[in-house]
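**Student:** have a look; sequence and predicted model below, questions after that.
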Amino acid sequence: MRERASQWGFEIIPAEGQELEDAPTVTGRHDLSFSRRDTGGHVGRVTLRKAQFDGALRITNVEQFREALVNGMGRGKAYGMGLMTLAPLAQ
């Protein structure tokens, strides 16, 4: 995620008491697999890797960030993944 953050208009920053190389924290991870029929009628298997990250970020490009927030990020967004929930940092 850290490598792709700039294309989505933000950068990862360490949370308080955290080193940059440890940010963000992966707090959940699992695979979601299902069958899907293509336009030709062939059945294929789709596997999505789902991960939840907790951490802090700094917005670097408001328009790119707004686009990512509204439309989602990554390849799984058509399946309800790639969404972001934001909360202010605790003071």
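**Tutor:** Everything's here; your move.
**Student:** CA atoms for contacts and neighbours, from now on please.
**Tutor:** Fine.
**Student:** list the contacts for Leu32?
**Tutor:** The contact partners of Leu32, by CA atoms under 8 Å, 6 or more residues apart in numbering, come to 47-50.
**Student:** whoops, Phe34 was the one
**Tutor:** Applying CA under 8 Å, 6+ apart, the residues contacting Phe34 are 45-47.
**Student:** another structure for you, compare them:
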Amino acid sequence: TAPKSNSVISSIEKAMNYIQEKGVSEIPEHLWGSSPDYLYPHDFPEHFVIQRYLPYNVDEVFYNPTEQGREKIIKERIKKLWKERYGR
């Protein structure tokens, strides 16, 4: 049997509650259409590049993987790639 987790559902709930409480914020300009400032993750090692994806006034961490099953691997990868954000 596979370990069960509600981390994704909890993350969606957390994000939706955040929007209900604080409203929708503007998407960073480099993510609009074909901005020359957008960094295409697939052009970088591990198909990852640090760039802002959330609005500038949002500093929340919505997804927190558990130590169970594949989430443990995902958690390790997130911590490795997003040291400043998830390494705390």
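**Tutor:** In hand now; what should we look at? Please read these numbers as outputs of a predicted model, since none were measured by experiment.
**Student:** TM-score for these two?
**Tutor:** Aligned and superposed, the two chains score 0.30 in TM-score terms (TM-score structural alignment, normalised by the length of the second structure); 53 aligned residues with a CA RMSD of 4.5 Å.
**Student:** sticking with the closest residue to Tyr86 of the second structure other than its chain neighbours, tell me its helix or strand.
**Tutor:** What sits nearest to Tyr86 of the second structure in space, not counting adjacent residues and going by CA to CA, 6 or more residues apart in numbering, is Lys79, at 5.1 Å. In this structure, Lys79 of the second structure sits in helix 69-81 according to DSSP states H and E.
**Student:** next one: Asp31 of the first structure
**Tutor:** Asp31 of the first structure belongs to strand 25-37 when elements are defined using DSSP H and E.
**Student:** so the next helix or strand after that strand versus strand 25-37, what angle?
**Tutor:** Moving toward the C-terminus from strand 25-37 of the first structure, the first helix or strand encountered (DSSP H and E) is strand 43-54. Counting by axes from the mean of the first three to the mean of the last three CA atoms, to 10 degrees, strand 43-54 of the first structure points 160 degrees away from the direction of strand 25-37.
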